[in-house]
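Peer 1: This is the structure alone, sequence omitted:
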């Protein structure tokens, strides 16, 4: 990949989109991960105002520290970047008290993890509405169109997606061009939605490099029967996730009423 040219292309795309939409800037949720670091820096490069929001909910200290380091670096490099921290922990806890309990712990934990992402989405749109900003998404191609590793109407609820055509490895290439902090470059990817140390690989069962490989194999028409051992295992994980999460990646189904019934 021609990383520098790709970086300039995305910056130009963001700038042109904002100009045509006649908005005032961008708002980005910054988590301390590589995707939000790259997205926020790309937005900053446009020259438009960029608001970086930290929205901790029982967040791990290392994630918080990386997010703060990145935001401070951005504010030193770009005069158009501002930031705010909205601690949503109390809101999250109040939500838990308001909803009924369940004995199915696994389903509760997953539902609450997705609730965290949806609370953050609501917060991003609150600030977007205040300032006339666009919510910039931070999903990459493998997450958004491969395994659907995002929360529907959570981190999937955005106005535009600048890095959604980049594989995870390509996001790292762009990060090098943009001089993203080394601590973020080295950190294990995690969605941080469970309040523990689990990584994305722990949840999915495969690394992003493996998932990229599987996505390319699927696009080339390969099937599970074409592989053995770990490759077969990874390809199966990819295909199962891809199938299960189609409802996130495809447009919302609309019941079309036949003309003769209207």
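Peer 2: All right, it came through fine. Keep in mind the model is a prediction, meaning the values are calculated, not measured.
Peer 1: Please count neighbours and contacts with C-alpha atoms only from this point.
Peer 2: Will do.
Peer 1: start to end distance for stretch 67-86?
Peer 2: Using Cα to Cα, to the nearest Å, the end-to-end distance of stretch 67-86 comes to 13 Å.
Peer 1: buried set for it?
Peer 2: 67-68, 70-71, 74-75, 78, 80-83 (16 or more other Cα atoms under 10 Å).
Peer 1: which helices and strands does the strand or helix carrying residue 36 pack with?
Peer 2: Assignment of secondary structure by DSSP states H and E places residue 36 within helix 34-45. Helix 34-45 is packed against helix 3-21, strand 25-29, strand 50-54, helix 61-77, helix 168-178, helix 182-186, with contacts defined by 3 or more Cα pairs under 8 Å, 6 or more residues apart in numbering; DSSP states H and E.
Peer 1: and residue 136, which of the ones you listed is closest to it?
Peer 2: Between residue 136 and the helices and strands packed on helix 34-45, the tightest spacing by Cα to Cα is seen for strand 25-29, at 5.5 Å.
Peer 1: tell me the angle of whichever helix in the chain runs longest relative to strand 50-54?
Peer 2: Taking DSSP state H as the assignment, the helix of the chain that covers the most residues is helix 105-131. On the basis of axes from the mean of the first three to the mean of the last three Cα atoms, to 10 degrees, helix 105-131 is oriented at 150 degrees to strand 50-54.
Peer 1: The structure to be compared is supplied as follows:
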């Protein structure tokens, strides 16, 4: 990958899109992870307004410290970057007092994890409306179009996706060229939606390099009959998640009314 040229291409794409949309810039949720760090830096390089928002909900201290380190570094490098912090923990706790929990604990935990992501999406759009900004998505290609590892109308609810055509390994490559803090480069990927130490790999059952391999095999038309051992296990994980999360990756189904019923 021609990293510097890819960076320039994305930055120009962002700036062109925002200019044509008649907005002032971008708002980005900062998690302390690699994807939000790269996305916010690319947005900052446009020279347009960038608002970085921390939105903790019972967040691990390591996530908070990495997010704050990145924001501080970004503000020092780019005069067009501002930040704010919205503590959503009280909102989340109040929400929990008003809903039912009549399901098994794993189901409840997943619903609440997705609720965290949707509260953050609502916050991002509040500030986007306040300051005439676009919500920049932070999903990469494996997450957005491979295994669907994001929340529908949560972190999947965005105005534009600058890194969604990049594999996770390519995001890391961009991060090194963009001088993303070492603490973020070395951190284990985690969505932080469960309030514990579980990583993305813990949840998915495969690492990002393994998922990238499986995605490439699937795109090449390979089937499970081709593989054995760990390769077969990873390929099946990828196919299962790709199939079950298709509803996130395709347009909302519309029930078309036949002409003879109009």
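Peer 2: Received the coordinates, thanks. This structure is a prediction, so every number in the text was calculated from the model and none was measured.
Peer 1: Can you calculate the TM-score here?
Peer 2: Once superposed, the chains reach a TM-score of 0.99 (TM-score structural alignment, normalised by the length of the first structure), with 262 aligned residues with a Cα RMSD of 0.5 Å.
Peer 1: quick revisit: would JSON lines of the helices and strands packed on helix 34-45 of the first structure with distance to residue 207 of the first structure be doable?
Peer 2: Written out in JSON lines, the entries for those read as follows (distance: least, Cα to Cα, whole Å):
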{"stretch": "helix 3-21", "distance to residue 207 of the first structure": "22"}
{"stretch": "strand 25-29", "distance to residue 207 of the first structure": "24"}
{"stretch": "strand 50-54", "distance to residue 207 of the first structure": "26"}
{"stretch": "helix 61-77", "distance to residue 207 of the first structure": "19"}
{"stretch": "helix 168-178", "distance to residue 207 of the first structure": "10"}
{"stretch": "helix 182-186", "distance to residue 207 of the first structure": "14"}
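Peer 1: returning to that earlier point: can you give me how far the helix holding residue 36 of the first structure is from the chain middle?
Peer 2: Average the C-alpha atoms of helix 34-45 of the first structure, do the same for its chain, and the two points are 11 Å apart (Cα atoms, centre = their mean, to the nearest Å).
Peer 1: After superposing, tell me the mean distance of that helix to the second structure.
Peer 2: The superposed helix 34-45 of the first structure is, by mean Cα distance after the TM-score superposition for the first structure, a mean 0.2 Å from where its aligned residues fall in the second structure.
Peer 1: when you compare where that helix runs with where strand 50-54 runs, what's the angle?
Peer 2: Computed by the same axes, to 10 degrees, the angle between helix 34-45 of the first structure and strand 50-54 is 150 degrees.
Peer 1: What is the neighbour count of residue 99 of the second structure?
Peer 2: Around residue 99 of the second structure sit 8 other residues, with neighbours defined as other Cα atoms under 10 Å.
Peer 1: ah, wrong one, I meant residue 111 of the first structure
Peer 2: Other residues within reach of residue 111 of the first structure, judged by other Cα under 10 Å, total 11.
Peer 1: same deal with residue 107 of the second structure?
Peer 2: Burial of residue 107 of the second structure is recorded as 12 neighbouring residues (other Cα under 10 Å).
Peer 1: Give the full set of residues in contact with the nearest residue to residue 174 of the first structure once chain neighbours are set aside.
Peer 2: Of all residues not flanking residue 174 of the first structure in the chain, residue 3 sits nearest, at 5.6 Å (Cα to Cα, 6 or more residues apart in numbering). With contacts taken as Cα atoms under 8 Å, 6 or more residues apart in numbering, residue 3 of the first structure has the following neighbours: 170, 173-174, 177.
Peer 1: try 10 Å
Peer 2: For residue 3 of the first structure, the set of contacting residues under the criterion of Cα atoms under 10 Å, 6 or more residues apart in numbering consists of 9, 170-178.
Peer 1: Generate a PyMOL selection restricted to the buried entries among these.
Peer 2: If you want just the buried ones from the contacts of residue 3 of the first structure in PyMOL, going by 16+ other Cα under 10 Å, the selection is:
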select buried, resi 170+171+172+173+174+175+176+178
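Peer 1: if we can go back for a sec, so the longest helix of the first structure versus strand 25-29, what angle?
Peer 2: 160 degrees.
Peer 1: Which residues belonging to helix 105-131 of the first structure are considered buried?
Peer 2: Judged by neighbour count (16+ other Cα under 10 Å), helix 105-131 of the first structure contains these buried residues: 112-121, 123-125, 127-128, 131.
Peer 1: post-alignment, stretch 211-219 of the first structure versus the second structure, mean distance?
Peer 2: Mean deviation for stretch 211-219 of the first structure: 0.2 Å (mean Cα distance after the TM-score superposition for the first structure).
Peer 1: buried ones in that stretch?
Peer 2: Neighbour-count burial for stretch 211-219 of the first structure, counted by 16+ other Cα under 10 Å, picks out 211-212, 214-215, 218.
Peer 1: What range does that stretch cover in the second structure?
Peer 2: Mapping stretch 211-219 of the first structure onto the second structure (TM-score structural alignment) gives residues 211-219.
Peer 1: How about residues contacting that stretch?
Peer 2: Applying Cα under 10 Å, 6+ apart, the external contacts of stretch 211-219 of the second structure come out as 141-143, 145-147, 167-169, 201, 204-205, 207-209, 220-224, 226, 231-239, 242.
Peer 1: try 6 Å this time
Peer 2: residue 235 (Cα atoms under 6 Å, 6 or more residues apart in numbering).
Peer 1: Show me how far that stretch is from its chain's centre.
Peer 2: When C-alpha coordinates are averaged (Cα atoms, centre = their mean), stretch 211-219 of the second structure and its chain have centres 20 Å apart.
Peer 1: ditto for stretch 4-22 of the first structure
Peer 2: Average the C-alpha atoms of stretch 4-22 of the first structure, do the same for its chain, and the two points are 19 Å apart (Cα atoms, centre = their mean).
Peer 1: can you give me the strands for the stretch 151-262 of the second structure?
Peer 2: For the stretch 151-262 of the second structure, applying DSSP state E, counting those that start in this stretch gives no strands.
Peer 1: Ok, which of the helices and strands packed on helix 34-45 of the first structure comes nearest residue 250 of the first structure?
Peer 2: Between residue 250 of the first structure and these, the shortest separation by Cα to Cα is 20.9 Å, and it involves helix 168-178.
Peer 1: Provide the contact partners of that closest one at residue level.
Peer 2: For helix 168-178 of the first structure, with Cα under 6 Å, 6+ apart as the criterion, the contacting residues are 3, 38.
Peer 1: That helix corresponds to what range in the second structure?
Peer 2: The alignment of helix 168-178 of the first structure onto the second structure (TM-score structural alignment) covers residues 168-178.
Peer 1: Quick check: the gap between residue 92 of the second structure and residue 58 of the second structure.
Peer 2: Residue 92 of the second structure sits 9 Å away from residue 58 of the second structure when distances are taken as Cα to Cα.
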